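> sequence isn't available, so here's the structure alone:
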């Protein structure tokens, strides 16, 4: 290593202001950093999980991790090393700083017992070289409210006794947190991650600072006939008029639903708001009930579809043992890991009753990088498709088709949250 290379270390209290300045500069955020912002940000940072690269006493690169629980197919959750706040100043790019910080963080996560690592990738080409692969995708729609075919005068859910209520932020924090924990444990919600108490405080404005970007929302909750909260919708609306007529845009900031009745009712609610001409869906699962729940699905238009949550294994046997499998089958996987953490030969013996996975000397059925396994793990990607893309080699005929049956899920994985 170059003797003059920046020093990489976990940050101290004295480093913190310089670290925040580097983070903001890396993401092209200008303006004065206030004591209020420093204090509010500090509450979400664990110093022993936060790295900085320092040169001449100044921070030039940032990297942070946080503990996370990731829902996998079947409803179980695994411990994940969530990577965030990655930035390198433009004056210090291409010097290997990110690689050094990533290597340290992944080693710490493996030692800590995390079975995988997750991140939201701002740029596609960066993280594949560290063994990550896109594990979930997200779709955004805009919906012309006048063309949906829904009753524009709709005012209450179809289920007898069910209702929708607007609630204040303090109540939304309590109701939303309980609902989210229940929903993310459902067997078909793979890709969802836990939301901490701080997450809910940030989302509802209980923790805020000038320039944070927080926008207060309206929050509606759907209660079933028994009075139990089964859905939550947070939305905003602008003040747009044309030719003396209201043409407002409503933007869905969050929509959690425990069942189809709640989801459909909340979509109908926001699409029938007075004065609203267009509804922006926000980030949704690619196979969301929208737009097919509309009598006229053509009222919805896809405006964005892209990869979202990226994943990489740290402990392959633990990761593969934890998820559910719809049928019985056995595969030997040969995995290459560019970081030297999770590679090797592994025998997966899966069934609906459970799975075992352990290192093996048996010949491989499928050969791939850990990034390819990452893309298949939550059920979204096809081994057969990866084989055709040249990202996976089939050593035993039929092994890719078996992997598709074992790993793919009926509903696509989805991760709604940026972290």
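Sure, I can see it. In this text the structure is predicted, and so the values were computed from the model without any measurement.

> hey, let's count contacts and neighbours off CA atoms from now on
Fine.

> surely residue 374 is within a helix?
Yes: assessed by DSSP: H, G, I helix; E, B strand; the rest coil, residue 374 belongs to a helix.

> check it against this one:
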């Protein structure tokens, strides 16, 4: 078996596999358009006798963690022909992808799993979930008089990104978006946008939405302050003659809407979403913005990682009073480690999805309570959130 990057001439065999595995069919026009955007260097394939047996796409992306951008390898399109499944092909591709990400300085990786249990075997772990609301029109927030104005269908990527970035920096796991990503992966050709401007003309909120079959579907609802939130909901409340309900697709877990409504009893789902894993622990820790404290913190931490062996072993974690971290390898194993965890647990704690005390309580973090308390002190609190898909 050979694992390598695809070349431009292999677009069609890559698309054939993707269409079969994910059960869709592009029209000839759509396939021609997709060909113009094909980046063969981002697709890795497992070949035998010149035949493509399995593939994945490795996307060079960035996410925010505690307001700081981190280079991230986004895995997508992981697929194989059914006759080649359960033969180690995807394992080989994932191992290759981890090595490539390490070499490229992508210290963390994210993916949208078909099976959480499957990717946990290779070190990825659930890192975020979101709410989904189905809100009857008679329970919409009340219309409010607001200062400023809303404008519809501006289709201005720079303007939307200007609003999106400060909002995204409030969360861990949100993508940094460039113009190409906005145009290709976010904005819907048939969709609408609405932007709220404050009284002095400052853009402070937007929503992306569709209206069809008497249903309002809100894909993104982004705001900087309460005035922007109220203005956007007032705009949507003016659709009351057109729709029976609103479906808000990607709602962060810290959203306050149910509490603010007169009747908070409406359909609210919690949807487990993306997984993440630290690719290269030492440089990740060295760049990570720890919480500043009065004194330095030093811990011996044993990390278990069988898929990325460069992470496996006993490490000394040192965090300065200013919150600068350093992870130094001590050895492969040691009875003196104060804390032990696998790479999944380390990822969920540092990305802000779960706290050290929680992981200790449920047996995912083992060791001394003093070490757990130290991690609680130096890992900042945060909420994970992701509106994008890939």
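That came through fine. Please read these numbers as outputs of a predicted model, since none were measured by experiment.

> who's in contact with the residue opposite residue 149 of structure 2 in structure 1 once aligned?
Using TM-score structural alignment, the equivalent of residue 149 of structure 2 in structure 1 is residue 163. Residue 163 of structure 1 makes contact with 156-157, 222-225 under the criterion CA atoms under 8 Å, 6 or more residues apart in numbering.

> preserved in structure 2, out of these?
Retained in structure 2: 222-225, out of the contacts of residue 163 of structure 1 (criterion both residues aligned by TM-score structural alignment, their matches' CA atoms under 8 Å).

> quick one: the strands in the stretch 101-250 of structure 1?
With DSSP state E, counting those that start in this stretch as the criterion, the stretch 101-250 of structure 1 has strands at 116-120, 133-134, 137-144, 163-167, 218-223, 229-237, 241-242, 245-246, 248-257.

> nearest to residue 199 of structure 1, out of these?
Proximity to residue 199 of structure 1 (CA to CA) singles out strand 248-257 among the strands of the stretch 101-250 of structure 1, at 12.7 Å.

> now for the closest one, which elements pack on it?
Secondary-structure packing of strand 248-257 of structure 1 (3 or more CA pairs under 8 Å, 6 or more residues apart in numbering; DSSP states H and E): helix 169-184, strand 229-237, helix 260-271, strand 276-280.

> and the last one with strand 248-257, angle?
It refers to strand 276-280 of structure 1. Angle, strand 276-280 of structure 1 to strand 248-257, by axes from the mean of the first three to the mean of the last three CA atoms, to 10 degrees: 50 degrees.

> what is strand 276-280 of structure 1 packed up against?
In this structure, strand 276-280 of structure 1 makes packing contacts with strand 137-144, strand 248-257, judged by 3+ CA pairs under 8 Å, 6+ apart.

> now the shortest one: which residue numbers in structure 2?
What it means is strand 137-144 of structure 1. Counting by TM-score structural alignment, strand 137-144 of structure 1 corresponds to 129-136 in structure 2.

> assign a three-state SS to the aligned partner of residue 23 of structure 1 in structure 2, would you?
Alignment note: residue 23 of structure 1 maps to residue 18 in structure 2; criterion TM-score structural alignment. The three-state assignment at residue 18 of structure 2 reads helix, by three-state DSSP.

> okay, now residue 18 of structure 2: neighbour count?
By other CA atoms under 10 Å, the residues close to residue 18 of structure 2 number 21.

> quick one: map residue 90 of structure 2 onto structure 1.
Using TM-score structural alignment, residue 90 of structure 2 pairs with residue 98 in structure 1.

> residue contacts, its match?
Contact partners of residue 98 of structure 1, counting by CA under 8 Å, 6+ apart, are 61, 63, 86, 88.

> aligned partner of the first one in structure 2?
Under the alignment defined by TM-score structural alignment, residue 61 of structure 1 is paired with residue 54 of structure 2.

> now its match: closest residue in space that isn't a chain neighbour?
The shortest distance from residue 54 of structure 2 to any non-neighbouring residue, by CA to CA, 6 or more residues apart in numbering, is to residue 80 (4.0 Å).

> from what I can see the one you found touches residue 16, true?
No: Residue 80 of structure 2 sits out of contact with residue 16 when judged by CA atoms under 8 Å, with a separation of 10.8 Å.

> thinking again about what came up before, tell me the counterpart of the residue nearest to residue 54 of structure 2 in structure 1.
Residue 80 of structure 2 maps onto residue 88 in structure 1, by TM-score structural alignment.

> count the residues that sit near residue 370 of structure 1.
As a burial measure, residue 370 of structure 1 scores 28 neighbours (other CA under 10 Å).

> sorry, that was for residue 73 of structure 2
Neighbours of residue 73 of structure 2 (other CA under 10 Å): 29.

> kindly report the same for residue 167 of structure 2.
A count of neighbours around residue 167 of structure 2, defined by other CA under 10 Å, yields 18.
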